[in-house]
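Provided below are the primary sequence and the corresponding predicted coordinates.
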Amino acid sequence: MLLTVLGCSGSAPGPQAPSSGYLLEADGFALVVELGNGTLAELQAVRDPFTLGGLVFSHLHPDHCADFSALTVWRRWHPSPPCDPHTARLAVHAPKEAPTRFAAAYATDRAERETEILTDTYDFHPLAPGEREIGPFSVTTAEVAHPCDAYGFRFTHRGATLAYTGDTGVCDNMDELAAGVDVLLGEASWTHGSHHPAGVHMSGVELGELATRAKVGRLLITHVAPWTDPNAVLAEARSAYTGPVELVGKGARYDI
């Protein structure tokens, strides 16, 4: 598997830093996981958006899905598409409210919102705990701790494993998803402290502790908010996890 970071800014985009978005490739199949603010531009730099095999969204907060509307414009209004998006609908694996939420974001007025559900362009698959096949990937999905319908994932391909937290506080389901993986791509939105609400995000300490409990091979830190010191988060993670750990950045690529 090849992982390319399209964006990794948490909660909102930062200066020249798109929000969450990741491209996962194997056997010629391209899967985009999250498509937050600014990530479609970064995707175009490395891959034709028409060549995607599927999309996965952990949850429907804008920093993880705002560019879905831009992708819809791309697929519907490109003057010379290589395929008809109405007959080659793109698979979208997302929380069950995605069709109506994405239609509301794309539509220009109330009448259009009431009729536009985008199923002429996309093939929606609601997320649920369990396993599914997406292209060459075996994907395990579990609910995680966030103030909305939210999921974490474990991607497996030819024995290689990648776990992705999405947005979550500390929870048992994420421990199970991450157990023994080669790489954990995990969010740490803030530094550790009692003033943070539970069940929303993890600190650097909590992410490092998760990596240690799960005995992961490598930890990649993502989703650090623009107002948070990333080096402080990195230091926290290193205090709780002794394996290889680094902050991801836009454009970074990882062989898994």
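Yes, it's here. Residues are numbered from 1 along each chain as shown.

Only C-alpha atoms from now on, for both contacts and neighbour counts.
Will do.

show me where the stretch 1-150 of the chain has strands.
2-7, 21-26, 29-35, 54-56, 90-94, 122-126, 130-134, 137-143 (DSSP state E, counting those that start in this stretch).

Tell me which other helices or strands the shortest one touches.
Meaning strand 54-56. Counting contacts by 3 or more CA pairs under 8 Å, 6 or more residues apart in numbering; DSSP states H and E, strand 54-56 is packed against strand 29-35, strand 90-94.

Give me the distance between residue 44 and residue 2.
17 Å (CA to CA, to the nearest Å).

ok, second structure coming up, stack it against the first:
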Amino acid sequence: ISLFGNPECRLALISWVANDASDEAVEAMDRLIATQSDTYTNLIRHRAAEQRQKRVEEKFSPLMPSGLSKLLKDGPPNNIKDLKTLVLEEMEIAQRKLTGDDLDSVAEFWTDNGVPRDEIRCRDRLAALIGSELYRYGIERITEADMPHTKRVDLVFARGRMQLPVEIKGQWNKDVWDAAISQLDAQYLTEWRSEQHGIYCVLWFGEIQAKTNRRLKLHPEGLDAPQSAEEMRAMLIDRIPEARRAFIDVVVLDFTSGKA
């Protein structure tokens, strides 16, 4: 785009690429998103979201009667939406356990000094908490799964040709406010088996002392910090283009019950 000095030419080029739903055009938009931010970045992300929506609609196929029968019988997931629904249900159950269970599961995410553990430790404990219940559906849990362009996503739930990426960020991560789009959407949901669907999971520990380096990162637009996991979830959803909200589910898990 920098080769075109005329703003009208730049806008025309962005529109021309975004209106094409081919693999090559999608990859071209991903490359534009990955370039250094400028005044066109938000427009490019918006048009890329519309492009992916168009691509999904062109490839949509309705659920066949056989698949519907399996779903009604509580069988294994028949499509990526079913798979995502199951994972989200297990995450909800995990949240209930974290709020309070006889095993005190939430303690695994805090050190003895009352500091949240690092992202990798939290991810591994979370995967163990939600993955085992999915085995009965033949769903495999994979950490650090390979993605396009030599990238790796934190967690994947896979069955057959379906693969659901889950990106996990602690509240202290410098990219926590933008990773749903800049990382999960732009880098991982291009993987064909995801069919553009994924989950963005944030680990919420509430107010933490600054010296621990686990405090919530400030909102990029200077908004007041959320006071709860639900408030954070709403603010994160607001940062996702509307065209992508049906494909990217946001989960903010609350670990504050383990705070000393």
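Alright, I've got the coordinates. Worth saying up front: this structure is predicted, and the values here are computed from it rather than measured.

where does the TM-score land?
Put the two chains on top of each other and the TM-score (TM-score structural alignment, normalised by the length of the first structure) is 0.31; 126 aligned residues with a CA RMSD of 5.4 Å.

could you dump the strands of the stretch 1-150 of the first structure to CSV with distance to residue 172 of the first structure and mean neighbour count?
CSV is the format used below for the strands of the stretch 1-150 of the first structure (distance: least, CA to CA, whole Å; neighbours: other CA atoms under 10 Å):
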stretch, distance to residue 172 of the first structure, mean neighbour count
strand 2-7, 25, 24
strand 21-26, 24, 22
strand 29-35, 22, 24
strand 54-56, 22, 21
strand 90-94, 21, 21
strand 122-126, 22, 17
strand 130-134, 15, 14
strand 137-143, 10, 20
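
Out of these, the one nearest residue 221 of the first structure is which?
Evaluated over the strands of the stretch 1-150 of the first structure, closeness to residue 221 of the first structure peaks at strand 2-7, with 11.4 Å, by CA to CA.

and the angle from that closest one to strand 29-35?
If you take axes from the mean of the first three to the mean of the last three CA atoms, to 10 degrees, strand 2-7 of the first structure sits at 30 degrees to strand 29-35.

what angle separates strand 2-7 of the first structure from strand 21-26?
Going by the same axes, to 10 degrees, strand 2-7 of the first structure makes 170 degrees with strand 21-26.

Can you give me the neighbour number for residue 222 of the first structure?
26 (other CA atoms under 10 Å).

which one is it nearest to, not counting chain neighbours?
residue 187 (4.9 Å; CA to CA, 6 or more residues apart in numbering).

pretty sure that neighbour is touching residue 208, no?
No. The pair residue 187 of the first structure / residue 208 is not scored as a contact, 10.3 Å apart, by CA atoms under 8 Å.

For the helix or strand that contains residue 167 of the second structure, name the packing helices and strands.
Here residue 167 of the second structure, judged by DSSP states H and E, is contained in strand 162-170. In terms of contacts (3+ CA pairs under 8 Å, 6+ apart), strand 162-170 of the second structure is packed against helix 80-99, helix 119-131, strand 152-159, strand 198-204.

Could you name the helices and strands sitting against the second one?
The criterion is 3+ CA pairs under 8 Å, 6+ apart, and the helices and strands that helix 119-131 of the second structure contacts are helix 80-99, strand 140-146, strand 162-170.

go again using 10 Å as the cut-off
Applying 3 or more CA pairs under 10 Å, 6 or more residues apart in numbering; DSSP states H and E, one finds that helix 119-131 of the second structure contacts helix 80-99, strand 140-146, strand 152-159, strand 162-170, strand 198-204.

same thing with the longest one?
Using 3+ CA pairs under 10 Å, 6+ apart as the contact criterion, the neighbours of helix 80-99 of the second structure among helices and strands are helix 119-131, strand 152-159, strand 162-170, strand 198-204, strand 248-254.

mind giving me CSV with the ones you listed and columns for distance to residue 49 of the second structure?
Putting these into CSV (distance: least, CA to CA, whole Å) gives the following:
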stretch, distance to residue 49 of the second structure
helix 119-131, 28
strand 152-159, 20
strand 162-170, 17
strand 198-204, 14
strand 248-254, 11
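
Dump those to CSV, plus distance to residue 235 of the second structure and mean neighbour count.
CSV is the format used below for those (distance: least, CA to CA, whole Å; neighbours: other CA under 10 Å):
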stretch, distance to residue 235 of the second structure, mean neighbour count
helix 119-131, 21, 17
strand 152-159, 22, 21
strand 162-170, 15, 25
strand 198-204, 12, 24
strand 248-254, 10, 22
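
Looking at these, which is nearest to residue 146 of the second structure?
Closest among those, once you apply CA to CA, is strand 152-159, at 4.7 Å.

Could you check how far residue 90 of the second structure is from residue 232 of the second structure?
In terms of CA to CA, residue 90 of the second structure sits 20 Å off from residue 232 of the second structure.

Next: residue 82 of the second structure.
On the measure of CA to CA, residue 82 of the second structure and residue 232 of the second structure end up 26 Å apart.

Those two - which one has more neighbours?
Between residue 82 of the second structure and residue 232, counted using other CA under 10 Å, residue 232 has the larger neighbour count: 20 against 13.

Please verify my assumption that the more buried one contacts residue 204.
Yes. Assessed by CA atoms under 10 Å, residue 232 of the second structure is found in contact with residue 204 at 8.5 Å.

Of the helices and strands packed on strand 162-170 of the second structure, which is nearest residue 52 of the second structure?
Closest of these to residue 52 of the second structure is strand 198-204, at 13.4 Å (criterion: CA to CA).

Now do the following helix or strand past the closest one against strand 248-254: the angle between them, please.
Tracing the chain past strand 198-204 of the second structure, the next element assigned as helix or strand by DSSP H and E is helix 229-238. Calculated by the same axes, to 10 degrees, helix 229-238 of the second structure forms an angle of 160 degrees with strand 248-254.

Now render the helices and strands packed on helix 119-131 of the second structure as a markdown table, adding distance to residue 41 of the second structure.
Below are these laid out as a markdown table (distance: least, CA to CA, whole Å):
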| stretch | distance to residue 41 of the second structure |
| --- | --- |
| helix 80-99 | 29 |
| strand 140-146 | 27 |
| strand 152-159 | 23 |
| strand 162-170 | 22 |
| strand 198-204 | 21 |
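
Nearest to residue 119 of the second structure, out of these?
Across these, residue 119 of the second structure has its closest neighbour in strand 162-170 (5.9 Å, CA to CA).

Including distance to residue 53 of the second structure, could the helices and strands packed on strand 162-170 of the second structure go into TSV?
As requested, these are exported to TSV (distance: least, CA to CA, whole Å):
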stretch	distance to residue 53 of the second structure
helix 80-99	15
helix 119-131	29
strand 152-159	22
strand 198-204	14
